[in-house]
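Enquirer: model the following, please.
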Amino acid sequence: MTVHSLPRASEGAAVPPVARPKAPAHVIRTDDEAIAIAKELATEFARGASQRDRERIWPLAELDAFSQSGLWSISVPKIYGGPELSYVTLNRVIAIIAEADPSLGQIPQNHLGVVAAIRTVAAEAQKTLLFAEVLKGTRFGNAFSEFGSKRAVDFHTTWTDAGDHVVVNGRKFYASGALLAHRVPIVALDDQNRAWYAIADRGAQGLTVIDDWSSFGQRTTLSGTVILDNVKVPKTHLIPGYKGYETPSADGPVFQVIQAAVDLGIARAAIADTIDFVKTKSRAWVDSGLDHAWQDPYTIQAIGDLKLRERASAALLDVASAKIDHAIAEPGAETVAEAQVATAEAKVLTTELSIAATNKLFELAGTRSTLAEHNLDRHWRNARTHTLHDPVRWKYAILGNYYLNGVNPPSHAWS
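Expert: This is a model prediction of the structure:
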């Protein structure tokens, strides 16, 4: 498989929609097949990841290969023609891709979250329609968060009823994947302040996506500002997202656990590059009396610690994913709380590991690892940026309140 990147448009410019794939996407049928395809793609994605980060090159061809591979539809239920693979497999796939290129690992996160929400709250006719689109290779971006609001859950974007469609108005930011999506799910409020997903066509009149993502990390997540000026969305594509949090459901931990998988991938890449650099480029310290950096007992201990925490994080991510599978199969207050708690634990460990590993890289590899030619700072930039999605200090509070006081976690997309 050979993939090539295309350069991005001018920064700050409105970006036209991309064409949908001419051929339907592959449909994966087994867990082993999903993992094998993810590994094959990751090998290709890793080759240009540093250059894409350095020059902020959009991964258009890589993204097409990714979504056409069938990996974006592995959570579609079997009753609608999908593979309905486990979240254990799904999150292993995301970690594999994120290790190769964490921006590519992050892009499908909201797509997969919306697929889960459709399963939970959409009408049967909508499920049939939308899951068929996903299986063909349609990519969902997102237009959820808004810049400058008091809290992440405060929305000003609204929709009004216009018969067979609704009309959406507002402005969004942090719209990961929206630049090269085929559809853009928009969180918009009705006249009762309830949040819906209005899944607009990327080329809909009045929907503008601006390339103004300027973060120092996760630079090619295809994010930016989304402007919604009287955008028409058919009611077939209007999903009552708020219902996913009125009664216990796994929708929240689904959104969260994929973030943890991305952080695990970032950490793995940083640890692998640390080991390679120490073995091939770093010098032994002057007082060590050693010939090679890889003989340094302090370095050996530090690598052992990182690998131990990496394996523990991966194991807990599997536990959280299995709890999510259980909560989907048997939704209820306790099964969902167990999924939320395990996901919070995984999020804490993967966040702390990704920050530690990307810091430790420079300490162990030495000064020459900071040279621009290596671009190893991308690991720290990616980890520091991605782990800001939700503060793990609040995860500790969720865990303590659950174990000490028997209080279930709050019900929203960040829990």
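
Enquirer: for the rest of this, base every contact and every neighbour count on C-alpha atoms.
Expert: Noted.

Enquirer: which helices and strands does the strand or helix carrying Val233 pack with?
Expert: In the assignment (DSSP states H and E), Val233 maps to strand 225-234. Packing contacts for strand 225-234, counted by 3 or more CA pairs under 8 Å, 6 or more residues apart in numbering; DSSP states H and E, involve strand 165-172, strand 195-201, strand 207-210.

Enquirer: just those strands: most buried one?
Expert: Mean neighbours per residue, mean count of other CA atoms under 10 Å, is largest over the helices and strands packed on strand 225-234 for strand 207-210, with a mean of 25.

Enquirer: what lies in contact with that one?
Expert: With CA atoms under 8 Å, 6 or more residues apart in numbering as the test, strand 207-210 has contacts from 12-16, 178-179, 224-229, 231.

Enquirer: next, the second sequence, to be compared with the first:
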Amino acid sequence: MTIDLSPAASGSAAPAVLPRELRSLPTPELIADDAQALLAARRLAEAFAPDAALRDRERRLPWAELDAFVASGLWGITVPREFGGAGVSNGTLAEVTATIAAADGSLGQIPQNHFYALEVLRVGGSVEQQRFFYGRVLAGERFGNALAEIGHKDFKRRTRLTREAAGWHIDGRKFYCTGALYAHWIPTLVVAEEQGRDVTYLAFVPRDTPGVTVTDDWDGFGQRVTGSGSVQFDYVRVEPEWVVPFQASFERPTTIGPLAQIIHAAIDLGQARGAFEAGLKFVRERSRPWIDAKVERAADDPLTLAQFGDISVRLRAAEALLRRAGRFVDAAQAQLTEQSVAQASIAVAEARALTTTASLDAGSRLFELAGTAATLDGLGLDRFWRNARTHTLHDPVRWKYHAVGNFYLNDKLPPRHGAL
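Expert: Sure thing, here's the model as predicted:
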């Protein structure tokens, strides 16, 4: 696998509004199995890590890194085997995500909704839709997302799909559109009126369709280069065969929600790993021991040793819960029932609760243990906490604990939506 991350390929920060000038990639490598996927992720992470702080500090959009990411074949690893993909386990998908996120939190998050869209296709798409879109992914095309809307206190979707004799079209505005900036296709949540009520669909919109405006206006203090800004749709034509049922997939038990959440948990786990490793390196090489420790090296300070031990234990526990959650999601995909999906959702919620606290804790205690010198801006060590704090706000962890407690105490099945 050749990884070209030269400055000329990467470029500088993109303008506010980007045309579709996406690179034409060679056909990606075909990942054969889980072991190959994990190996590819480790190799990419080694290439991505050195300039992660620079990309974060300068908000340098990772075009070259994404090209290498896609060329590795990793964006196609959840395509089912019958359609030419590796069909890896959910544990492997989570570990691949965590490995990349440990190197660069933004790069770990950008494909999250790409894999989400692939699962929506697997669950609700027709065989023809699956064959077409899986083929596009294996050819190197990537999906973004236009799911969320802001400006209203409710969660009602206002982006509409209108069906007319002259053709179907979409109008509306989305935000938090992670990956749309870099995408060939933008899976978009839309509502269409049917028999007097609104029904939700996922429409796959080509990035270069007239009327699509992707604006790079994400200015969060973390996950700075995820491209999580706005997408505007002004009378955007869409073909009927690009529209996939969505609402129906949540009116019955499916693994769309658990799969989305296990990737989020993996991103947080990766952030925790990255902060932990950065803290170890800094304390070994640069920190001074506290005077009362009466040791020559900070790495021999007994209180520092205990703190790193505590972080490590919490991190290993989060990893174990994530692997366990992957097995539950695998089982639910193999045999969909109310109970199997509920168990998968709860297992993922348990992992998400712990990966959330692990990522925030590791990012914060890095400075407590490394000392004042670690706060120098040029080092960029604050990015681990900023990234973790930003990403863990995706959906509130307090509701994970509520769902878990309600499941075990009252036999109450968790809600079916993408946030649990």
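
Enquirer: one step back: so which of the helices and strands packed on strand 225-234 of the first structure is nearest Val121 of the first structure?
Expert: Among those, the nearest to Val121 of the first structure by CA to CA is strand 195-201 (10.3 Å).

Enquirer: the strand holding Val233 of the first structure aligns to what range in the second structure?
Expert: Using TM-score structural alignment, strand 225-234 of the first structure lines up with residues 230-239 of the second structure.

Enquirer: go on, stretch 396-409 of the first structure?
Expert: Counting by TM-score structural alignment, stretch 396-409 of the first structure falls onto residues 401-414 of the second structure.

Enquirer: do the same with stretch 179-187 of the first structure
Expert: Matched against the second structure by TM-score structural alignment, stretch 179-187 of the first structure falls on residues 181-189.

Enquirer: thinking again about what came up before, any buried residues in the match of strand 225-234 of the first structure, and which?
Expert: Across stretch 230-239 of the second structure, burial judged by 16 or more other CA atoms under 10 Å covers 230-233, 235-238.

Enquirer: want to throw the residues you listed into TSV with distance to Pro7 of the second structure?
Expert: Shown next, in TSV, are those (distance: CA to CA, whole Å):
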residue	distance to Pro7 of the second structure
Ser230	27
Val231	28
Gln232	31
Phe233	33
Tyr235	38
Val236	35
Arg237	37
Val238	37
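
Enquirer: of all the residues you listed, which comes closest to Gly124 of the second structure?
Expert: Distances from Gly124 of the second structure to those, taken by CA to CA, are shortest for Val238, at 18.2 Å.

Enquirer: my read: the closest one touches Ile170, true?
Expert: Yes. In terms of CA atoms under 8 Å, Val238 of the second structure counts as a neighbour of Ile170; the distance is 7.3 Å.

Enquirer: what is the aligned counterpart of Asp216 of the second structure in the first structure?
Expert: In the first structure, Asp216 of the second structure lines up with Asp211, judged by TM-score structural alignment.

Enquirer: distance between the match of strand 225-234 of the first structure and the chain's centre?
Expert: Centre-to-centre, stretch 230-239 of the second structure and its host chain are 24 Å apart (CA atoms, centre = their mean, to the nearest Å).

Enquirer: which residues does that stretch contact?
Expert: With contact meaning CA under 8 Å, 6+ apart, stretch 230-239 of the second structure is reached by 146, 167-177, 180, 203-205, 209-218.
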